[in-house]
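Student: For reference, the sequence and a predicted model appear below.
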Amino acid sequence: MNYRHGYHAGNFCDVFKHLILMLLIEHFKQKEKGFTVLDAHAGDGSYSLRGELAAKTGEAEAGILRVLAFPHPSPALADFLSLVRRLGLPDAEGKLTSYPGSPRLARALLRPQDKLLLSDIHPDALSALERLFRDDRQVRIRPLDAALALKSQLPPESRRALVLLDPPYEEPDEFRRQLVALKEAHKRFPTGTYAIWYPIKSPEPVRHFHRQLAASGIKPILTAEIHLAPLNNFQLNGSGMTIINPPWKLDTQLGVVLPELLAALGAEKSGKIRLEWTVPE
């Protein structure tokens, strides 16, 4: 696998995905009992916005940097932006020098009784994670692909877990592999919350995945999508998250904050939000 997320760090897909991740974790924290976050495609954990990879694409300019300039954000969006600012190593002028990936964002939100499990198979990512979380007893890092991570780490001792699956979708059968892994994980741990992120270029692969997931018998399943432009088959126009066992009232919360995010990205006229129950309770 040659994918390096540094080219895309802080783009609109990251903002969408990580905003939802934060909301999910905050819902878990409403109960005192500890929980586990399993990030099955952890990546580097943090990405330079001043380095060569980010400079080649400039995707953060139209993503997180644009959203940070949005005036008067709602409390949920403001909390997310505050977290990104705190973790993004701002320079003397207050501008971000890095973008925190899901491992850093999740770790910053955890309480002492919570745990973070990280898996990846890319040597550079594993080295970066070891540097970030050296001597952190709440974090465990494993050199495993996502399927093996789910098999070996679920169910967690706490019996409460949020699982994030966000592969790069480089392989043409990625949706199929996600479906297989989810079915197996759900059999082993049916009460877990699973958040599956995906890019949107052409609608049919996504819709086919949703049809197969709905036919699996797994429920409830909530789907949220952000579209910046009309769909076509050639470029990244949207980002989605399908959530198995979503927390109570998450759909209501997303119905408020996602249209706001669309406006913050400057796409309220060209884009749209899709929020629906793929499979209701």
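Tutor: Alright, I've got the coordinates. Residues are numbered from 1 along each chain as shown.

Student: hey, let's count contacts and neighbours off CA atoms from now on
Tutor: OK.

Student: where exactly do the helices run in the stretch 101-250 of the chain?
Tutor: Along the stretch 101-250 of the chain, counting by DSSP state H, counting those that start in this stretch, helices occupy 102-109, 123-133, 146-153, 174-188, 203-215, 250-264.

Student: relative orientation of the second one and helix 102-109 in degrees?
Tutor: Angular relation of helix 123-133 and helix 102-109 on a 0 to 180 degree scale: 20 degrees, by axes from the mean of the first three to the mean of the last three C-alpha atoms, to 10 degrees.

Student: Pick the most buried one from the helices of the stretch 101-250 of the chain.
Tutor: Greatest average neighbour count among those goes to helix 102-109 (a mean of 19), per mean count of other C-alpha atoms under 10 Å.

Student: Contacts for the helix ranked longest in the chain next, please.
Tutor: Among all segments of the chain classified by DSSP state H, the helix with the greatest residue count is helix 12-28. Taking contacts as C-alpha atoms under 8 Å, 6 or more residues apart in numbering, the residues outside helix 12-28 that touch it are 35, 59-60, 62-64, 76-77, 80, 102, 105-106, 109-110, 162, 197, 199, 226, 238-241, 246-247, 250, 254, 261, 265.

Student: at 6 Å what do you get?
Tutor: Identification of contacts with helix 12-28 by C-alpha atoms under 6 Å, 6 or more residues apart in numbering yields G63, S239.

Student: next, the one to line up against it:
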Amino acid sequence: MLAYRHAFHVGNHADVLKHIVLLGVLERMAAKDKAYWYIDTHAGAGSYQLGERMAQRLAEYETGIGRLWGRKDLPPAVAAYVEQIRAFNADGALRTYPGSPALAGVMLRPQDRMRLFELHTTDHRLLANTWGQQAHVEVRQADGFAGLKAMLPPPSRRGVVLLDPSYELSSDYGQLVAALRDAVTRFATGVYLVWYPQLQSLESIRLPKRLKALSPAGWLHAQLTVAAPRDDGFGLMGSGMFVINPPFGLQENLKTALPWLARTLGQDGAGKHLLEAHTP
């Protein structure tokens, strides 16, 4: 996990799905005047330059945000997301991709608070340089799974938690479930967003079922597949977002966005989607 750098994958199909869901949640949190906390357990560098070496090495953004940049037929949730990305690229050229902290930062109001965790030394330094001086933001170089415990429940009793580990180690799955189980016990009404990779591994396949067991008050599960399974069993087929306590209206927005994204970002006709939800 200490070797993982999100800059290699920035702006890809997984970021598109993650950030559409994140922005949809934060927009609905701001519908009420009462303050909320945004907590990111694996914040990364916060923002990325697409012309830099790491982003150019795989250039995954070209088949992610790059495919949406010039489109005029965007569904509402996708259009809202692209509009936020455009705000970071004032001249109209796609050069900067904001990470989750940057997108959340522009959505926060004066009464809201942001807490960011990042363990990687270089990414933490970049994150702290951007956000460390903000009065309403706290940046910590620490394990977000462990640090989450001290953050919950937030004083306002309203909060959004994004859990987005690298999953480079199979132990990340177990740590995620354990951290989330503890978090829901401490703060049952929080909104929890979990991103996960869609792989041909038992840990990845079983994760949504494990998350459903932690969500008695309701959940939403969105999955975007862009590639067919490979014969060798490796490779990223897509990704998923699992939301505990999803705000009202989020599912409706994704109903039109996900099928469109599957058609637009799918490779060689492999695009498909899944959207399911449970409200007791």
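Tutor: That came through fine. Computed from a prediction, not measured in an experiment: that's the story for all the values here.

Student: The longest helix of the first structure: average distance to aligned residues in the second structure?
Tutor: Its matched residues in the second structure lie on average 0.6 Å from helix 12-28 of the first structure after superposition (mean C-alpha distance after the TM-score superposition for the first structure).

Student: what span of the second structure lines up against that helix?
Tutor: When helix 12-28 of the first structure is aligned against the second structure using TM-score structural alignment, it corresponds to residues 13-29.

Student: in that stretch, what counts as buried?
Tutor: Of the residues in stretch 13-29 of the second structure, those scored as buried under the neighbour-count criterion (16 or more other C-alpha atoms under 10 Å) are 13-26, 29.

Student: for stretch 260-276 of the second structure, same thing?
Tutor: W260, L261, A262, R263, T264, L265, G266, G271, K272, H273, L275.

Student: how about the helices of the stretch 101-250 of the first structure in JSON lines, adding distance to G6 of the first structure?
Tutor: Formatted as JSON lines, the helices of the stretch 101-250 of the first structure follow (distance: least, C-alpha to C-alpha, whole Å):
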{"stretch": "helix 102-109", "distance to G6 of the first structure": "13"}
{"stretch": "helix 123-133", "distance to G6 of the first structure": "11"}
{"stretch": "helix 146-153", "distance to G6 of the first structure": "20"}
{"stretch": "helix 174-188", "distance to G6 of the first structure": "21"}
{"stretch": "helix 203-215", "distance to G6 of the first structure": "25"}
{"stretch": "helix 250-264", "distance to G6 of the first structure": "22"}
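
Student: of the ones you listed, which approaches H5 of the first structure most closely?
Tutor: Across those, the minimum distance to H5 of the first structure, taken as C-alpha to C-alpha, is reached by helix 123-133, at 9.9 Å.

Student: hmm, who's touching stretch 95-105 of the first structure?
Tutor: By C-alpha under 6 Å, 6+ apart, the list of residues contacting stretch 95-105 of the first structure reads G10, G45, S46, Y47, S48, L49, G88, L89, P90.

Student: Which of those sits closest to L132 of the first structure?
Tutor: Within the contacts of stretch 95-105 of the first structure, proximity to L132 of the first structure (C-alpha to C-alpha) peaks at G45, which comes in at 7.5 Å.

Student: on that earlier part again, any chance of the buried residues of stretch 260-276 of the second structure in CSV, plus distance to F145 of the second structure?
Tutor: What follows is those, written out as CSV (distance: C-alpha to C-alpha, whole Å):
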residue, distance to F145 of the second structure
W260, 34
L261, 31
A262, 31
R263, 35
T264, 34
L265, 31
G266, 32
G271, 32
K272, 31
H273, 29
L275, 27
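
Student: The aligned residue in the second structure for D135 of the first structure - how many residues pack around it?
Tutor: With TM-score structural alignment defining the correspondence, D135 of the first structure maps onto Q133 in the second structure. Per other C-alpha atoms under 10 Å, the neighbour tally for Q133 of the second structure reads 11.

Student: out of the contacts of stretch 95-105 of the first structure, who's nearest F209 of the first structure?
Tutor: Within those, proximity to F209 of the first structure (C-alpha to C-alpha) peaks at G10, which comes in at 25.9 Å.
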